[in-house]
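> coords please:
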Amino acid sequence: MNIIITGAGRGLGYELAAEALKRGYGVIAGVRRPDQEQTALSKLAETYGEKLTIAALDVTDEAGIAALAASLQEQGRTLGAIINNAAVLNARDTSIEALDFQDMLITMDINLYGPIRVVKHFLPLLTEPECSIINISSEAGSITNAYPNDYPYGISKAALNMFTQQLHVYVKERGIQVLSVHPGWMQTDMGGAEAPTNPNHSAEGILDLIEKRTTPEGHFMFVDYTGKDMKI
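Reported below is the predicted structural model:
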């Protein structure tokens, strides 16, 4: 299986790449600037060699995404999973009265339109058996448990959950699994050091979902990294 991962240079994205390689899969690790030092991924490359491809992938750059997809297709490479992991958390704890709409625009461009662009161009390559599209979401995207002040992030993740549900309906006849996954509050740059979840544990759970060791049973394709249904 080949897995493409966005935002793979650090945090959960890196852990997902490391776990996938550990399980014997090929990984296309998408980072915005592969020409800059990618210390963690470079160490993985030393261990796994050609199993790892570090690729330029900026989710806001549709032309670049299309070019990467075309390049992989020319190489005859197929995909078994797409993991839309790249995201930003802007305007944290900002009241609606103080909200800067530039933060909204940036967040929606990366957190929502980014996954849409990636799926648009990489879906034709998703031809391996038992394929999956994993959109990394958040409990912040639950309408049932909505809370104020994290407007850009929460709204973008709620919209991402809608995109997941639309995709699920669109590709279910092809046998493609589509999930929005809450990875937990993790010890990453975004989550902070006080977070209770090790991102490696979350990565293991997400790979288990891709391998269908865990099969979600709810109507809505919104689960946590253990496969437990989340409230939409």
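> CA only for contacts and neighbour counts going forward, please
Fine.
> Check the gap between the residue lying farthest from the centre of the chain and Ile28 for me.
With distances taken as C-alpha atoms, centre = their mean, the residue sitting farthest from the centre of the chain turns out to be Glu97, at 30.7 Å. Spatial separation of Glu97 from Ile28 under the definition C-alpha to C-alpha, to the nearest Å is 41 Å.
> Please enumerate the strands of this structure.
Ranges of strands in the chain, per DSSP state E, are 2-5, 26-31, 52-56, 81-84, 132-136, 177-182, 222-224.
> As JSON lines, those strands with mean neighbour count would be great.
As requested, the strands of the chain are exported to JSON lines (neighbours: other C-alpha atoms under 10 Å):
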{"stretch": "strand 2-5", "mean neighbour count": "24"}
{"stretch": "strand 26-31", "mean neighbour count": "25"}
{"stretch": "strand 52-56", "mean neighbour count": "20"}
{"stretch": "strand 81-84", "mean neighbour count": "27"}
{"stretch": "strand 132-136", "mean neighbour count": "25"}
{"stretch": "strand 177-182", "mean neighbour count": "26"}
{"stretch": "strand 222-224", "mean neighbour count": "26"}
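> Is it possible to get JSON lines of those strands that adds distance to Glu194?
Listed next are those as JSON lines, based on distance: least, C-alpha to C-alpha, whole Å:
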{"stretch": "strand 2-5", "distance to Glu194": "26"}
{"stretch": "strand 26-31", "distance to Glu194": "26"}
{"stretch": "strand 52-56", "distance to Glu194": "30"}
{"stretch": "strand 81-84", "distance to Glu194": "25"}
{"stretch": "strand 132-136", "distance to Glu194": "21"}
{"stretch": "strand 177-182", "distance to Glu194": "18"}
{"stretch": "strand 222-224", "distance to Glu194": "20"}
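> can you tell me which helix in this structure is longest?
The single longest helix within the chain, with elements called by DSSP state H, is helix 151-171.
> Show me what counts as buried in it.
Using 16 or more other C-alpha atoms under 10 Å as the test for burial, helix 151-171 gives 151-165, 167-168.
> Which strands or helices does it pack on?
In terms of contact count using 3 or more C-alpha pairs under 8 Å, 6 or more residues apart in numbering; DSSP states H and E, helix 151-171 is assigned the packing partners helix 101-108, strand 177-182.
> Figure out which of those is closest to Leu44.
Put simply, out of the helices and strands packed on helix 151-171 the one that sits nearest Leu44 is strand 177-182, at 24.8 Å, with distance taken as C-alpha to C-alpha.
> That closest one vs strand 132-136, what angle?
Here strand 177-182 points in a direction 20 degrees away from that of strand 132-136 (axes from the mean of the first three to the mean of the last three C-alpha atoms, to 10 degrees).
> Second chain to compare with the first, below:
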Amino acid sequence: MNILITGAGRGLGLELTRIALERGHAVVACVRDRSRPSEELRELAERYPGQARIETLDIVSEADAEKLAAKLREESFGLDALVNNAGVLLGRDGGIADLSMDDVRRTFEVNLFGPLAAAKHLTPLLRESESGADIVVNISSEAGSFAGAYGGDYPYALSKTALNMFSKQLNEELKLRGIRVLAVHPGWIRTDMGGDAAPLSAADSAKGIMRLIEGETVVPEDVFFVDYAGRPMPL
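Have a look, this model is predicted:
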């Protein structure tokens, strides 16, 4: 499979890149500036020459998404999977009276508008295989569930709720091409975002998500919001 992953320089994106390469997939690992990848990602690219490529895609730049799509199209490089992983977690502390609207705007730019732009320009490159294996994975969160709503954390929770709706809408459109779209809660994982107290490693979450991408974990057709193990999440 050819898999494009955003936010591949660290955390879950880096682990998804590592595991995909270990399983023999070709990976387009996207970071904000390909000339300045993380040391870990650079080492992966050197370890898997011809299989891993690092590309520039600042998730808040539609121009970057359009430019990358044009580059891949010129190379006749089709995609089998798009993983919208890049995200931010801002403005968690305090209630509505302390809410920073700048945090809200920035969060929506990264967590929602970024995946929208990436899907707009990159889903046309999905190869529409007869196996139905082509897939878009939007990394969401349990925070995006109405059933699990809690006070505060407005920027992140609202952006992930919107991302879930986008995932459902995109699935309804792309299923006509044999392409599946899933919103995936990765679990509470030990990353810079999740913190050291999180019970789940980024590697274990990434392994579960790769099983979804590869089709090893089967999700019923009427389900679009799942966790990393493919278990349905409450809406």
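> quick one on the thing from earlier: relative to Met230 of the first structure, which of the strands of the first structure is closest?
For the strands of the first structure, the distance to Met230 of the first structure is smallest for strand 222-224, at 4.8 Å, taking C-alpha to C-alpha.
> what's that closest one aligned against in the second structure?
Strand 222-224 of the first structure corresponds to residues 225-227 in the second structure, going by TM-score structural alignment.
> Measure the mean distance from that stretch to the first structure post-superposition.
Between stretch 225-227 of the second structure and its aligned stretch in the first structure, the superposed structures give an average distance of 0.2 Å (mean C-alpha distance after the TM-score superposition for the first structure).
> Show me the contact partners of that stretch.
Surrounding stretch 225-227 of the second structure, the residues in contact under the criterion C-alpha atoms under 8 Å, 6 or more residues apart in numbering are Asn164, Leu182, Ala183, Val184, His185, Pro186, Gly187, Pro232, Met233, Pro234, Leu235.
> Aligned counterpart of the fifth one in the first structure, please.
Read it as His185 of the second structure. Aligned partner of His185 of the second structure by TM-score structural alignment: His182.
> give me every residue that touches that match.
Under the criterion of C-alpha under 8 Å, 6+ apart, the contact list for His182 of the first structure reads Ile136, Ser137, Ser138, Glu139, Phe222, Val223, Asp224, Tyr225, Met230.
> In JSON lines: these, plus distance to Thr53 of the first structure.
Supplementary listing: the contacts of His182 of the first structure in JSON lines, determined by distance: C-alpha to C-alpha, whole Å:
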{"residue": "Ile136", "distance to Thr53 of the first structure": "21"}
{"residue": "Ser137", "distance to Thr53 of the first structure": "25"}
{"residue": "Ser138", "distance to Thr53 of the first structure": "27"}
{"residue": "Glu139", "distance to Thr53 of the first structure": "31"}
{"residue": "Phe222", "distance to Thr53 of the first structure": "29"}
{"residue": "Val223", "distance to Thr53 of the first structure": "29"}
{"residue": "Asp224", "distance to Thr53 of the first structure": "28"}
{"residue": "Tyr225", "distance to Thr53 of the first structure": "25"}
{"residue": "Met230", "distance to Thr53 of the first structure": "33"}
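> Distance from stretch 223-230 of the second structure to the middle of the chain?
Relative to the chain's own centre, stretch 223-230 of the second structure is displaced by 13 Å; criterion: C-alpha atoms, centre = their mean, to the nearest Å.
> With stretch 20-34 of the second structure instead?
Its chain's C-alpha centre lies 13 Å from the corresponding centre of stretch 20-34 of the second structure when counted by C-alpha atoms, centre = their mean.
> Pull up the aligned stretch in the first structure for it.
On the first structure, the counterpart of stretch 20-34 of the second structure by TM-score structural alignment is residues 20-34.
> mind checking the end-to-end distance for that stretch?
For stretch 20-34 of the first structure, the first and last residues are 20 Å from each other (C-alpha to C-alpha).
> Residues contacting that stretch, please?
1-9, 17, 48, 51-58, 207.
> Mind doing that once more with 6 Å?
Contacts to stretch 20-34 of the first structure, defined as C-alpha atoms under 6 Å, 6 or more residues apart in numbering, come from residues 1-9, 51-58.
> same deal with stretch 153-165 of the second structure?
With contacts defined as C-alpha under 6 Å, 6+ apart, stretch 153-165 of the second structure is touched by Leu89, Arg92, Val104, Thr107, Phe108, Leu112, Ser140, Ala143, Gly144, Ala183.
> Out of the residues you listed, the closest to Leu68 of the second structure would be?
So of the contacts of stretch 153-165 of the second structure, ranked by how close each gets to Leu68 of the second structure (C-alpha to C-alpha), first place is Leu112, at 18.9 Å.
> quick one, helices of the second structure?
Secondary structure of the second structure (DSSP H): helices at 11-22, 39-47, 62-74, 101-108, 114-122, 154-174, 202-214.
> could you dump these to JSON lines with distance to Thr191 of the second structure?
Conversion of those to JSON lines gives the following (distance: least, C-alpha to C-alpha, whole Å):
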{"stretch": "helix 11-22", "distance to Thr191 of the second structure": "5"}
{"stretch": "helix 39-47", "distance to Thr191 of the second structure": "14"}
{"stretch": "helix 62-74", "distance to Thr191 of the second structure": "26"}
{"stretch": "helix 101-108", "distance to Thr191 of the second structure": "18"}
{"stretch": "helix 114-122", "distance to Thr191 of the second structure": "21"}
{"stretch": "helix 154-174", "distance to Thr191 of the second structure": "16"}
{"stretch": "helix 202-214", "distance to Thr191 of the second structure": "7"}
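> Could you name the stretch from these that's closest to Glu221 of the second structure?
Taking C-alpha to C-alpha as the criterion, helix 154-174 is the member of the helices of the second structure that comes nearest to Glu221 of the second structure, at 10.1 Å.
> Just tell me the aligned range of the closest one in the first structure.
Per TM-score structural alignment, the counterpart of helix 154-174 of the second structure in the first structure is residues 151-171.
> Mean deviation, the matching stretch versus the second structure?
After superposition onto the second structure, the average distance of stretch 151-171 of the first structure to its aligned residues comes to 0.4 Å, using mean C-alpha distance after the TM-score superposition for the first structure.
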